[in-house]
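Peer 1: pasting the structure only:
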């Protein structure tokens, strides 16, 4: 795998993993629109590790709080901030894990990897994000996250298994619909990504164990480092911009890309 190909995959994954524009959709489009070969599951694992490192570093205070609460939660008690946050993140991850396993076993995940599907989801869920962002209330913060809200956002997150939907985009949409402030909606979405990335990365990792060699390991290390830097920069930029702007710029991009993809798909 050439270094330029690795660079493209890592940077695209790093930038789009946390922006509400769909990383999976862009990675599927890369070989379809450029003629490049598929990067393979080993590189997928590597870029997931890179983006995981970025979000853990950026939200370390929240991650540390949840990690410290895990032992107490394991004893059946969720009466501290840390143990409660850990419980909410676990509950929010259950739907996407269950639906993901179903799609993987039935083969439906591969059947949805077409340009037309990505075009429609880019367009439709982009408009939905704009609608909820404009009409949603703004009174709730991450401190107001409840069991009910975590489960609802978890169900929204499961929808992101359709390529082009965007995991961050759809969970932010769900959070805005529930009344969370823009930056708080993004914060919850990013925290929810951590166990989800761990789950998907573990599943992919199991598939590639035993098949990797030194060349794949080298490519993977480069991809992980590049995706880490790209993801960290994208996170910082988005969280800073949300202090003064809405999600409309991302919606405009999604709608424009969706229309172009639908034109390509049907002509």
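Peer 2: Perfect, I can see it now. Note that this is a predicted model, so its numbers are computed, not measured.
Peer 1: From now on I want contacts and neighbour counts done on CA atoms only, so please keep to that.
Peer 2: Fine.
Peer 1: show me what contacts the most centrally placed residue in the chain?
Peer 2: Geometric centre of the chain, nearest residue: residue 167, 4.1 Å, by CA atoms, centre = their mean. Counting by CA atoms under 8 Å, 6 or more residues apart in numbering, residue 167 touches 17, 18, 20, 22, 157, 159, 160, 161, 193.
Peer 1: For residue 106, state which of those residues is nearest.
Peer 2: Nearest to residue 106 among the contacts of residue 167, counting by CA to CA, is residue 161 at 13.6 Å.
Peer 1: could you pull out the helices for this protein?
Peer 2: Per DSSP state H, the chain carries helices over the ranges 3-16, 23-34, 41-58, 60-74, 81-106, 108-111, 115-135, 147-159, 167-177, 182-208, 214-241, 248-266.
Peer 1: relative to helix 41-58, how tilted is the fourth one?
Peer 2: Right, the one you point to is helix 60-74. Taking axes from the mean of the first three to the mean of the last three CA atoms, to 10 degrees, one finds helix 60-74 and helix 41-58 inclined to each other by 100 degrees.
Peer 1: Just the buried residues of helix 60-74, please?
Peer 2: Buried residues in helix 60-74, defined by neighbour count with 16 or more other CA atoms under 10 Å: 62, 63, 65, 66, 68, 69, 70, 72, 73.
Peer 1: Take this one as well and set it beside the first:
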């Protein structure tokens, strides 16, 4: 990868990982549009580590409380924090299983990375995000989640194995549909991203151990650093934007992206 490709892809990953617009779609599109080679497993792991460090730093206080509450719950001392920690674990299981099955069947790389599929899912789940934002009764805080609601969000998260769906987008959509307010939906989605990024990054890292490859240390460090900075800034401003404007700007972006991609693909297909 050239330095320009590293910079562009790292910025894309950092800015889109936690926005409801699909980071996987944005990472696939440059290769489809510009003919770039696939960035490879090493780079994917590096930029995901960068975004993981960003969300853990931003929510370090919440993570500390949830971890402490979870540890106390093992000895029978339950609290609001311990309950929420267990709900995060519960909501991670469906996506973890879906990701494992998809990886074993190799359906994502062989069947689902098509730009046409990305265009379709970008539009469809953009409308779903708009529907949830416009019609759902968003009165519930994250602290009042039940296990059934957490599981519902987790099942929705499993759909994010399809590029263009957006992990953060589908989890926020599901959270708003069951009554969470916008900020609580976003915060739960961010917390839910931590174990799923750890699992997916760990799986990719295990593939590296079994299939070692040479890589550019400087490029990897640059990608990780840029994705970390961009993700940290993105989380901060995203929470401010949705508290004032809701999800509508991201719905508009998704629809424009999907339609633009269809026009682009149709132009070249013709």
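Peer 2: Arrived safely, thanks for sending. Just so it is clear, the structure is predicted and the values come from calculations on it, not from any experiment.
Peer 1: After superposition, what's the TM-score here?
Peer 2: The TM-score (TM-score structural alignment, normalised by the length of structure 1) is 0.95; 265 aligned residues with a CA RMSD of 1.4 Å.
Peer 1: hang on, the earlier thing: what do we get in structure 2 for the residue nearest to the centre of structure 1?
Peer 2: Residue correspondence to structure 2 (TM-score structural alignment): residue 167 of structure 1 is matched to residue 167.
Peer 1: roughly how far apart are that match and residue 98 of structure 2?
Peer 2: Distance from residue 167 of structure 2 to residue 98 of structure 2, counting by CA to CA, to the nearest Å: 13 Å.
Peer 1: hey, what's in contact with both of the two?
Peer 2: Taking CA under 8 Å, 6+ apart as the contact rule, residue 167 of structure 2 and residue 98 both touch residue 161.
Peer 1: so residue 250 of structure 2 makes contact with residue 20?
Peer 2: Yes. Judged on CA atoms under 8 Å, residue 250 of structure 2 makes contact with residue 20 at a distance of 6.8 Å.
Peer 1: Settle it for me: which of these two has more neighbours?
Peer 2: Neighbour count, other CA atoms under 10 Å: between residue 250 of structure 2 and residue 20, residue 20 has more, with 28 against 18.
Peer 1: Can you name the residues that contact that one?
Peer 2: Residues in contact with residue 20 of structure 2 (CA under 8 Å, 6+ apart) are 166, 167, 168, 169, 170, 172, 250.
Peer 1: Please repeat the previous calculation with a cut-off of 7 Å.
Peer 2: If a contact means CA atoms under 7 Å, 6 or more residues apart in numbering, then residue 20 of structure 2 has 166, 168, 169, 250 as its contacts.
Peer 1: The closest residue to it other than its chain neighbours - how many residues pack around it?
Peer 2: The shortest distance from residue 20 of structure 2 to any non-neighbouring residue, by CA to CA, 6 or more residues apart in numbering, is to residue 169 (3.7 Å). Neighbour count for residue 169 of structure 2, taken as other CA under 10 Å: 30.
Peer 1: Report the contact partners of residue 169 of structure 2.
Peer 2: The contact partners of residue 169 of structure 2, by CA under 7 Å, 6+ apart, come to 19, 20, 21, 129.
Peer 1: Map the second one onto structure 1.
Peer 2: In the superposition onto structure 1, residue 20 of structure 2 corresponds to residue 20 when matched by TM-score structural alignment.
Peer 1: and the gap between its match and residue 87 of structure 1?
Peer 2: Computed as CA to CA, the residue 20 of structure 1 to residue 87 of structure 1 distance reads 25 Å.
Peer 1: How about residue 181 of structure 1?
Peer 2: With distances taken as CA to CA, residue 181 of structure 1 is found 22 Å from residue 87 of structure 1.
Peer 1: Okay, residue 48 of structure 1 and residue 36 of structure 1: tell me how far apart.
Peer 2: Distance of residue 48 of structure 1 to residue 36 of structure 1, computed by CA to CA: 20 Å.
Peer 1: Of those two, which one has the most company?
Peer 2: For the pair residue 48 of structure 1 and residue 36, the greater number of neighbours falls to residue 48 (26 against 10), based on other CA under 10 Å.
Peer 1: List the residues that contact the more buried one.
Peer 2: Taking CA under 7 Å, 6+ apart, we find residue 48 of structure 1 in contact with 197, 201.
Peer 1: what's the spacing between it and residue 78 of structure 1?
Peer 2: Distance of residue 48 of structure 1 to residue 78 of structure 1, given as CA to CA: 29 Å.
Peer 1: and if you look at residue 165 of structure 1?
Peer 2: Distance, residue 165 of structure 1 to residue 78 of structure 1, by CA to CA: 32 Å.
Peer 1: quick one: which of those two has more around it?
Peer 2: Between residue 165 of structure 1 and residue 78, counting by other CA under 10 Å, residue 165 is the more crowded of the two (29 against 18).
Peer 1: Next, work out how far apart the residue lying closest to that one once chain neighbours are set aside and residue 157 of structure 1 are.
Peer 2: The shortest distance from residue 165 of structure 1 to any non-neighbouring residue, by CA to CA, 6+ apart, is to residue 121 (5.2 Å). Using CA to CA, we find residue 121 of structure 1 at a distance of 14 Å from residue 157 of structure 1.
Peer 1: Looking at these two, which one has more neighbours?
Peer 2: The neighbour comparison of residue 121 of structure 1 against residue 157 (other CA under 10 Å) goes to residue 157, with 30 against 23.
Peer 1: give the contact list for the more buried one.
Peer 2: Taking CA under 7 Å, 6+ apart, we find residue 157 of structure 1 in contact with 96, 167, 170, 171.
Peer 1: Could you say which of these is surrounded by the most neighbours?
Peer 2: Using other CA under 10 Å as the neighbour test, the contacts of residue 157 of structure 1 are led by residue 167, with 31 neighbours.
Peer 1: roughly how far apart are it and residue 215 of structure 1?
Peer 2: Computed with CA to CA, the distance linking residue 167 of structure 1 and residue 215 of structure 1 is 31 Å.
Peer 1: Now for residue 228 of structure 2, how many residues are close by?
Peer 2: 28.
Peer 1: Kindly report the same for residue 192 of structure 2.
Peer 2: With other CA under 10 Å as criterion, residue 192 of structure 2 counts 24.
Peer 1: Test my guess that it contacts residue 89.
Peer 2: No. Using CA atoms under 7 Å, residue 192 of structure 2 is not in contact with residue 89; the gap is 8.2 Å.
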